[in-house]
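Trainee: Sequence plus predicted model, see below.
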Amino acid sequence: MSSSSESRVPDVGASDYLRSILAPVHQDEAASVMLTLAVPAGVLNGRAVHPAVWLRRMAAEIRSRPGPPEGKDPVARIFETHAARRDDGDLPTGALMSSIHHAYLADATLTPSGVDPTSKRGTLWQVALADVSAWTIGEPA
């Protein structure tokens, strides 16, 4: 029988360990770490990078797509503006840890669950940590 005085372990989608791994990446644009994440769509692996690096690469990706520049440039500039505003390097550790809600993956590969095992390559993925059910450092062998 349970009582209201019993302590309960809260449900956590992504552990503080994962945030600890991501913290140095969020502090230094030159830092990155290879991660494999289990998410509802499947298994995703790629290099976790600083959010500003990811945003600038997203802008470059948008500009590299076919089509007239006048349609792509305004969208790309949105990502560049957000990248310029990112400066997590001076945040105290506690504030930095509580501010990390996403992993920003570059050069990522998704192996979908529930379909053929063909991997889907995508250059950039933003993953909500709340959606991560399991993770490891490195990539699958």
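Mentor: It's in.
Trainee: contacts and neighbour counts: CA atoms only from here.
Mentor: Noted.
Trainee: secondary structure element for D87?
Mentor: In the assignment (DSSP states H and E), D87 maps to no helix and no strand.
Trainee: For it, which non-adjacent residue is spatially closest?
Mentor: Q27 (7.7 Å; CA to CA, 6 or more residues apart in numbering).
Trainee: Which parts of the chain are helices?
Mentor: Using DSSP state H, the helices of the chain run over 16-27, 51-64, 69-85, 93-99.
Trainee: T109 is nearest to which of those?
Mentor: helix 51-64 (15.3 Å; CA to CA).
Trainee: residues in contact with the closest one?
Mentor: 26, 29, 69, 72-73, 75-80, 82-84, 86, 104-106, 124 (CA atoms under 8 Å, 6 or more residues apart in numbering).
Trainee: next, the one to line up against it:
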Amino acid sequence: MSEHGAAPPAVDAYLEILLRLIDAQPEASLTICLTTPGGIVAGSLVGSRMWADRWETTVSAATGAQDRADHMAHLAHTVRSALKQTGPDTGDGLHSFIHLVDVTFLSVPGTTTAPLWRGRLADVSGWSLGAPADRPAS
């Protein structure tokens, strides 16, 4: 129990195994749909390193000016170094976050996509392998 009396979220052993497999193979990805409080998110599940590489690229492309891009790349490197020292997982060896690339948000009107998505694993209430019927597989 936490200090507020609520039980900690249950660990989904199957999803944790998938996260470990993906992290163990840096170039691996797996098409997945997640149910979260914000709606359904579909994309390619990737390891934290691949996601961080894509994040650096996306941030650098978004900043435009070369000096600002260099500053943002340095920031991304600093974040990555901090994660290496502390680890992206919880103290008990379990993942805290789940990382997707080439994301489609299925619960909002219209077609909404994003290059990256990072969510708290505790907020995932359900998941399925594969892409929804109206989203082509990656």
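Mentor: On my side now, so go ahead. No experiment lies behind these values; they were computed from the predicted model shown.
Trainee: After superposition, what is the TM-score?
Mentor: Overlay of the two chains. TM-score (TM-score structural alignment, normalised by the length of the second structure): 0.74; 122 aligned residues with a CA RMSD of 2.5 Å.
Trainee: Is it possible to mark the buried ones in the contacts of helix 51-64 of the first structure?
Mentor: H26, E29, K72, A76, R77, F79, E80, A83, Y104, L105, A106, L124 (16 or more other CA atoms under 10 Å).
Trainee: tell me the contacts of the most centrally placed residue in the first structure?
Mentor: Most central in the first structure under CA atoms, centre = their mean is A103, positioned 1.8 Å from the mean C-alpha point. Shown in contact with A103 of the first structure (CA under 8 Å, 6+ apart): L22, A48, V49, Q126, V127, A128, L129.
Trainee: From A69 of the second structure, how far out is the equivalent of the last one over in the second structure?
Mentor: Right, L129 of the first structure. L129 of the first structure maps onto L121 of the second structure when the alignment is built from TM-score structural alignment. Distance of L121 of the second structure to A69 of the second structure, given as CA to CA, to the nearest Å: 30 Å.
Trainee: Please apply the same query to L75 of the second structure.
Mentor: 10 Å.
Trainee: do S60 of the second structure as well
Mentor: From S60 of the second structure to A69 of the second structure the distance is 5 Å (CA to CA).
Trainee: now do Q85 of the second structure
Mentor: Distance, Q85 of the second structure to A69 of the second structure, using CA to CA: 24 Å.
Trainee: swap in D123 of the second structure?
Mentor: Taken as CA to CA, the span from D123 of the second structure to A69 of the second structure is 32 Å.
Trainee: swap in P26 of the second structure?
Mentor: In terms of CA to CA, P26 of the second structure sits 25 Å off from A69 of the second structure.
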